[in-house]
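> Please work out how this folds:
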Amino acid sequence: MAISNHERINRALATLSQGLYSYIEKEMRIVHGDRWLVVAKSCISEDQTLRRNLEETLQEDVSVLLKLIIKQWDNVFKKKLSNAERALVSELIDVRNKWAHQSRFSTDDTYRALDSMTRIMKAISASELDIIEQQKQDVLKMLSPEKAEEARIKEKLSDVHKLLIFSNEKLLRQALTHRSYVNENPGEGEHNERLEFLGDAILNFLSGEYLYEKFAEKGEDELTRLRSALVEEKQLAKFAIEVGLDFRMRLGKGTIRDGGFQNPNLLSSTFEAVIGAYYLDNNRNVEPLREIVKILFNDASKHIVEIRSNVDSKNRFQELVQAKGITNPPKYVTEQIGGPSHAPEFRAKVLVEGKEKGEGKGKNKKEAEKAAAEDALAKWKNQVY
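Predicted coordinates:
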C-alpha cells in the first residue's frame, strides 16, 4: 500500500524528534547544568506539561523541541548553529503545525520538509540522519524522475541563500505563495501579490541608486536604460534562480503542470515578493537588503553593460540623432567588399540625411552596420560633426 505524503512527514518528524532530543539535552546541560530541565520547563506551555510529565513531553513532542531551540537560541544554540539553521527550525515548526492540522502536503512540500530536516540533522551530527536522507531520496524520485532534474533540485535546495533567512518564517512563506496555490489551498494564508508590489518599488530604488553610484560617467538616458535592463523580467528571473526560489515557489498543481517552476514571469514576481518581505522582516530597514542585492547587481551589471555596448550601438546612435531633432532614422548602406564565399567581408556606411557619419567592416552585414554605428558614436563623442 502506497504511503501518503502526510504519513511520510509523520515518520520523518518522529525520527527528527529522536535526533533533536539527544542534541538539545547535551547543549542545554553544557550551559545550564543539572538545572536544564527546569529551564526547559519554563519554556513549555502549561497545557503540554499537564498532559504528560516533562521527560515524555521532550522525548515525544518534536514541536516542543523545535520551540525550545528558538526560545533558548541566544543562551544556548546560536553558539554552534547558524542563522540559516535557525530559519530551518522555524520552517519545521510550521511543517509540524501543518501536519498536526491534517493539512495536505504536495510532493514538493514533502521534499522541501524532508530536505530541511536532513540539513538540521547534519548540523547537529545526528545518528538518525541516514533514515531521513533515505526518505528524502524516495520522495525526490517521485518529484522528478529524470536524473538531470534531480541534480538541479539537490543543488538548489542544498544551501539557504542569505535572502531566504527570515525571522518571521510566515512572511517568507507568503512571499513564496502564488495565487494559484491559495486557490487550491484556501486555508494556507495570503498570496504574495501585495509583497510583489512593494518589492518592485524597492528594487527600482535600489537599482537606480546602485547604477548612479557605479557609473558616474553615464547620463540620465543611459542610466534609465541600464536600470530597465537590470530589473526587467528575464533578469529578475535569473536572480530568482540564483537565490534558489525556483523549486521553493508554492504553486498550484495546474501551474506546476504548465511549467511554473521555469516560468520567467512567476520567477520574477516571486523574487520581487521576497524582496518586499525581506524589507519588512528587517523592520523596514533597507540596509541589509542593499548589501544582498548589490552582490546580485554586480555580476549582472557587467553583462548588461557589455550587451548594451556590443548590441545596441545602432539604437544608441539613432537616439542621438533623434535628440538633435532629426526625424528620419539613420540609413545603412552595406556591400560585400571581398573574402571567399565561406568567409566574406562587408563594409557598411551610416548616413544621416544623406551625409555619411560613420563606416565599419565586419564578417556579415550585421557586424559591419554595428561597426559603422560605433564609428559614428565615436565621432559624435569627439565632436567630429
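> only C-alpha atoms for contact and neighbour calcs from this point on.
OK.
> longest helix of this protein?
helix 5-32 (DSSP state H).
> For the helix or strand where Lys379 lies, which helices and strands make contact with it?
Per DSSP states H and E: Lys379 is located in helix 365-381. The helices and strands touching helix 365-381, judged by 3 or more Cα pairs under 8 Å, 6 or more residues apart in numbering; DSSP states H and E, are helix 313-323, strand 331-338, strand 345-352, strand 355-362.
> quick one, helices of the stretch 101-250 of the chain?
If you assign secondary structure with DSSP state H, counting those that start in this stretch, the helices in the stretch 101-250 of the chain sit at 107-123, 129-143, 147-157, 169-175, 179-184, 193-214, 220-230, 233-243.
> re the thing from before, just the buried positions in the longest helix of the chain, please.
5-6, 8-9, 12-13, 15-21, 24-25, 27-28 (16 or more other Cα atoms under 10 Å).
> Next, the angle strand 355-362 makes with the helix holding Lys379.
Calculated by axes from the mean of the first three to the mean of the last three Cα atoms, to 10 degrees, helix 365-381 forms an angle of 130 degrees with strand 355-362.
> got the contact list for helix 365-381?
Helix 365-381 is touched from outside by 311, 313-314, 317, 332, 334-335, 346-350, 357-362, 385, with contacts defined as Cα atoms under 8 Å, 6 or more residues apart in numbering.
> what about 10 Å?
For helix 365-381, the external contacting residues (Cα atoms under 10 Å, 6 or more residues apart in numbering) are 309-318, 320-321, 330-336, 344-351, 356-362, 382-385.
> Can you flag the buried ones in those residues?
Using 16+ other Cα under 10 Å as the burial test, those include 313-314, 316-318, 321, 330-332, 334, 336, 345-351, 356-362 as buried.
> check contacts around Phe197.
Here Phe197 is in contact with Ser269, Glu272, Ala273, Ile275, Gly276 (criterion: Cα under 10 Å, 6+ apart).
> close enough to count as contact, Arg314 and Lys349?
Let me fix one detail, which is that residue 314 is Lys and not Arg. No. The pair Lys314 / Lys349 is not scored as a contact, 12.0 Å apart, by Cα atoms under 10 Å.
> Overlap in contacts, these two.
Contact criterion Cα under 10 Å, 6+ apart; residues shared by Lys314 and Lys349: Pro330, Tyr332, Glu369, Lys370, Ala371, Ala372, Ala373, Ala376.
> now the other sequence, so there's something to compare against:
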Amino acid sequence: MDPLVLQNRLGHNFKDATLLQQALTHRSHSSLHNERLEFLGDSILNCVVASLLFDRYNKIDEGDLSRLRANLVKQQSLYEIAQRLDLSQFLRLGEGELKSGGFRRPSILADTLEALFGAIFLDAGFNAARDVIRSLYIPILDTVDPKTLGKDAKTLLQEYLQGKKIPLPQYNVVATHGAAHNQEFEIECLVPKLEIQVFGTGPSRP
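Sure thing, here's the model as predicted:
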C-alpha cells in the first residue's frame, strides 16, 4: 500500500523516506530493521503520555498517574491504535512471518507503532512526534474514566463497597483443578448485605 496513505493518517509527511521504511521493517525482513527506533519511540511515547496526563488530570496523584500511563502505553493499547491506522497493510515482514500471520500479531504491530514515533522524532524533532502522539491519544483520553482505567475487578468492587460503607466481600475457594504447578482455582465471592453470590476461576487465590 502507498506509504503516503499512512503518513496522512499519522499527520506527518517524512522528509527522509528511509526512516519511514526502516520503522515499518521487522527484523525478519532485513538487517536494517526497526528495533532501535522502537527503543527510541517507547521513551518518547512515555514522556508525551505522561505530559498529557499531567496537564489533563491536575487532581490525580502520582500513583494513579503512573497506573493510567502504564495502561495507555501497554501493548494492547498500542495494538488497538495500530489497528485503527490499518498499520498491518504497511509492514515489511520476512517470508516466515508473513506465512505465520505476523502482520496480525499484537506485539509486532505495537512495536512498529513505537518505531514510527521514534522515526518521526529523528525526521522532524520532538514537537512533531509529540503532535502525532497527542492526535492519537487525545480521542482515547476523551473516552476513558481515569478512576477505573487499569484497575482489576477485585479492586473496583472493594472501592465501590467502601464508598457505600458496605463490608468487604468474602472469598472462598470452592474447588481446585489441575496439576500442582498449573492450578486453577474456583472462587466464590459473597457480599451478604447485597445478597450477591458469584463464582469465578483464575490461576491464583484472592
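> What's the TM-score once they're superposed?
Once superposed, the chains reach a TM-score of 0.72 (TM-score structural alignment, normalised by the length of structure 2), with 175 aligned residues with a Cα RMSD of 3.2 Å.
> sorry, back to before: dump the helices of the stretch 101-250 of structure 1 into JSON lines; add distance to Asn263 of structure 1 as well.
Supplementary listing: the helices of the stretch 101-250 of structure 1 in JSON lines, determined by distance: least, Cα to Cα, whole Å:
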{"stretch": "helix 107-123", "distance to Asn263 of structure 1": "17"}
{"stretch": "helix 129-143", "distance to Asn263 of structure 1": "18"}
{"stretch": "helix 147-157", "distance to Asn263 of structure 1": "16"}
{"stretch": "helix 169-175", "distance to Asn263 of structure 1": "16"}
{"stretch": "helix 179-184", "distance to Asn263 of structure 1": "14"}
{"stretch": "helix 193-214", "distance to Asn263 of structure 1": "16"}
{"stretch": "helix 220-230", "distance to Asn263 of structure 1": "18"}
{"stretch": "helix 233-243", "distance to Asn263 of structure 1": "8"}
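> closest one to Ile304 of structure 1 among those?
helix 220-230 (6.9 Å; Cα to Cα).
> So which bit of structure 2 is the closest one matched to?
The counterpart of helix 220-230 of structure 1 in structure 2, using TM-score structural alignment, spans residues 62-72.
> Quick one: average offset of the matching stretch versus structure 1, please.
Following superposition, stretch 62-72 of structure 2 is found to deviate from structure 1 by 0.7 Å on average (mean Cα distance after the TM-score superposition for structure 1).
> separation between the closest residue to Gly208 of structure 1 other than its chain neighbours and Lys67 of structure 1?
Among residues not flanking Gly208 of structure 1 along the chain, Arg227 sits closest, at 6.2 Å (Cα to Cα, 6 or more residues apart in numbering). Applying Cα to Cα, to the nearest Å, the value for Arg227 of structure 1 to Lys67 of structure 1 is 43 Å.
> Comparing those two, which residue is more hemmed in?
Between Arg227 of structure 1 and Lys67, Arg227 has the larger neighbour count (other Cα atoms under 10 Å), namely 22 against 17.
> list the contacts for that one?
Leu203, Asn204, Phe205, Leu206, Ser207, Gly208, Glu209, Tyr210, Leu211, Tyr212, Ser301, Ile304.
> residues near the aligned partner of the second one in structure 2, how many?
Asn204 of structure 1 maps onto Asn46 in structure 2 when the alignment is built from TM-score structural alignment. A total of 15 residues lie near Asn46 of structure 2 under the criterion other Cα under 10 Å.
> Asn46 of structure 2 against Leu72, yeah?
Yes. Here Asn46 of structure 2 reaches Leu72: they are 9.1 Å apart, a contact under Cα under 10 Å.
> Would you check the span in structure 2 matched by stretch 9-22 of structure 1?
Mapped onto structure 2 with TM-score structural alignment as the criterion, stretch 9-22 of structure 1 occupies no residues.
> now that stretch, how far from the chain's geometric center?
29 Å (Cα atoms, centre = their mean, to the nearest Å).
> do stretch 149-164 of structure 2 as well
In terms of Cα atoms, centre = their mean, the centre of stretch 149-164 of structure 2 is found 21 Å from the chain centre.
> Give me the buried subset of the shared contacts of Lys314 and Lys349 of structure 1.
Burial by neighbour count, judged by 16+ other Cα under 10 Å, picks out Pro330, Tyr332, Glu369, Lys370, Ala371, Ala372, Ala373, Ala376 from these.
> which among the residues you listed gets closest to Leu251 of structure 1?
Closest to Leu251 of structure 1, out of all of these and judged by Cα to Cα, is Lys370, at 43.5 Å.
> and the equivalent of Arg308 of structure 1 over in structure 2, how many residues sit next to it?
Using TM-score structural alignment as the criterion, Arg308 of structure 1 maps onto Thr148 of structure 2. By other Cα under 10 Å, the residues close to Thr148 of structure 2 number 14.
> For Thr148 of structure 2, which three-state class applies?
coil (DSSP: H, G, I helix; E, B strand; the rest coil).
> isn't it right next to Leu65, touching?
No. Contact between Thr148 of structure 2 and Leu65 fails when scored by Cα under 10 Å: they sit 11.8 Å apart.
> Please pull up the equivalent of Leu251 of structure 1 in structure 2.
By TM-score structural alignment, Leu251 of structure 1 lines up with Leu93 in structure 2.
> from what I can see that match touches Ala23, true?
No. Counting by Cα under 10 Å, Leu93 of structure 2 sits too far from Ala23 to count as a contact (11.6 Å).
> Settle it for me: which of these two has more neighbours?
For Leu93 of structure 2 versus Ala23, the count of surrounding residues by other Cα under 10 Å is larger for Ala23: 28 against 21.
> Enumerate every residue touching the residue in structure 1 that the more buried one lines up against.
Using TM-score structural alignment, the partner of Ala23 of structure 2 in structure 1 is Ala175. The contact partners of Ala175 of structure 1, taken as Cα under 10 Å, 6+ apart, are 169, 190-196, 249-250, 269-278.
> Buried only: go through the residues you listed for me.
Using 16+ other Cα under 10 Å as the burial test, those include 169, 190-193, 195-196, 249-250, 269-278 as buried.
> And for the nearest residue to Leu78 of structure 2 once chain neighbours are set aside, the neighbour number?
Counting by Cα to Cα, 6+ apart, Ala110 is the residue found nearest to Leu78 of structure 2 once chain neighbours are left out, at 4.9 Å. Close neighbours of Ala110 of structure 2, defined as other Cα under 10 Å, add up to 23.
> For Ala110 of structure 2, list the residues it contacts.
Contacts of Ala110 of structure 2 by Cα under 10 Å, 6+ apart are 38, 73-83, 87.
> Helix or strand for the corresponding residue of structure 1 for it, just tell me which one.
In structure 1, Ala110 of structure 2 lines up with Ser268, judged by TM-score structural alignment. Using DSSP H and E, Ser268 of structure 1 sits within helix 264-281.
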